[in-house]
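In: Need the 3D shape of this:
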Amino acid sequence: MHRPFPDRKTLGTRYNLKPDTQPVEARRLQPGDIVVLEPECPIVVTRMRREDGGVRVWGRYIWEPPHAPHWPLGDFGAMEPVARALPGEYPRPTR
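Out: Predicted coordinates:
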């Protein structure tokens, strides 16, 4: 079982909406990573495509089911910093 989070992180929901993050280069992202591009809106990276010195990223909000369609998060420069959730902020999916 994953550890419970304090109310200040969940804002009264069942989701960790305010994960602790660390900036990483966009080229280091992987599917399954959680990124925060807007406050209180964590997103699961579902797909990536590296192209022309950059990265195109798709994802879905953490509260959307796994079968929900993913949508483009945007194009990032390879070295552009993106806020990625720290390990332990979310349970890892079972494989």
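
In: drop to CA atoms for contacts and neighbour counts, all remaining ones
Out: Noted.

In: which residues does A83 contact?
Out: By Cα atoms under 8 Å, 6 or more residues apart in numbering, the residues touching A83 are 21-24, 35-37.

In: Please identify the buried residues of the biggest strand by length in the chain?
Out: Taking DSSP state E as the criterion, the chain has its longest strand at strand 42-51. For strand 42-51, burial by neighbour count (16 or more other Cα atoms under 10 Å) applies to 42-48.

In: so which helix or strand takes in the residue nearest to A83 when sequence neighbours are not counted?
Out: Spatial nearest neighbour of A83, excluding adjacent residues (Cα to Cα, 6 or more residues apart in numbering): P23 at 4.4 Å. Using DSSP states H and E, P23 sits in strand 21-25.

In: For the comparison step, fold the sequence that follows:
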Amino acid sequence: MSLFEVNDKGNIVVHGHLDRETLSKNFWESLSGNQRSTLLSNKKCQVDLGDVERADSAGLAWLINAVRDAKQNGVSMTLYKMPEKLQKLAKISDADSFLPVE
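Out: The predicted structure is shown next:
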């Protein structure tokens, strides 16, 4: 199973661990051509983090960069079902203001 899936509405479900061991590329580079096209045509997406089991500072950076990259490509991204530990990490890191959490 891949780290995340993009459905035909442009919504994304993230699975498993968001950490330095599972993240080798940034979000936008990890997308296939079809996934990019879907996001670009929808202009917005929701990222479901409810299935994330563990995240560290690399996972937080990956999310911040995903939001940035989406915005640079004209896609509005919203995060939801963010695990409590990841929310705390974002708050401690003073990065919570960068993340559009629902």
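
In: Superposing both, give me the TM-score.
Out: Once superposed, the chains reach a TM-score of 0.25 (TM-score structural alignment, normalised by the length of the first structure), with 44 aligned residues with a Cα RMSD of 4.5 Å.

In: helices or strands up against the longest strand of the first structure?
Out: strand 34-36, strand 54-61 (3 or more Cα pairs under 8 Å, 6 or more residues apart in numbering; DSSP states H and E).

In: Report all helices and strands that the last one contacts.
Out: Right, the one you point to is strand 54-61 of the first structure. Strand 54-61 of the first structure sits against strand 42-51, strand 71-77, with contacts defined as 3+ Cα pairs under 8 Å, 6+ apart.

In: Quick one: work out the angle between it and strand 42-51.
Out: 150 degrees (axes from the mean of the first three to the mean of the last three Cα atoms, to 10 degrees).

In: Just give me the longest strand of the second structure.
Out: Max-length strand for the second structure by DSSP E is strand 44-55.

In: So which bits of it are buried?
Out: Buried residues in strand 44-55 of the second structure (16+ other Cα under 10 Å): 44-49, 52, 55.

In: sorry, back to before: mind giving me the packing neighbours of the strand holding P23 of the first structure?
Out: Short answer (3+ Cα pairs under 8 Å, 6+ apart): strand 21-25 of the first structure packs on strand 81-85.

In: mind listing the strands for the second structure?
Out: 4-6, 12-18, 44-55, 76-80.

In: Can I get the ones you listed in a markdown table including distance to A70 of the second structure?
Out: As requested, the strands of the second structure are exported to a markdown table (distance: least, Cα to Cα, whole Å):
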| stretch | distance to A70 of the second structure |
| --- | --- |
| strand 4-6 | 13 |
| strand 12-18 | 12 |
| strand 44-55 | 9 |
| strand 76-80 | 6 |
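
In: Can you report how many residues lie near N34 of the second structure?
Out: 11 (other Cα atoms under 10 Å).

In: Kindly apply the preceding question to K88 of the second structure instead.
Out: So K88 of the second structure, with other Cα under 10 Å, has 13 neighbours.

In: Endpoint to endpoint, stretch 63-80 of the second structure covers what distance?
Out: 12 Å (Cα to Cα, to the nearest Å).

In: Stretch 65-85 of the second structure too?
Out: 19 Å.

In: same deal with stretch 40-49 of the second structure?
Out: 21 Å.

In: Cool, thanks, talk later.
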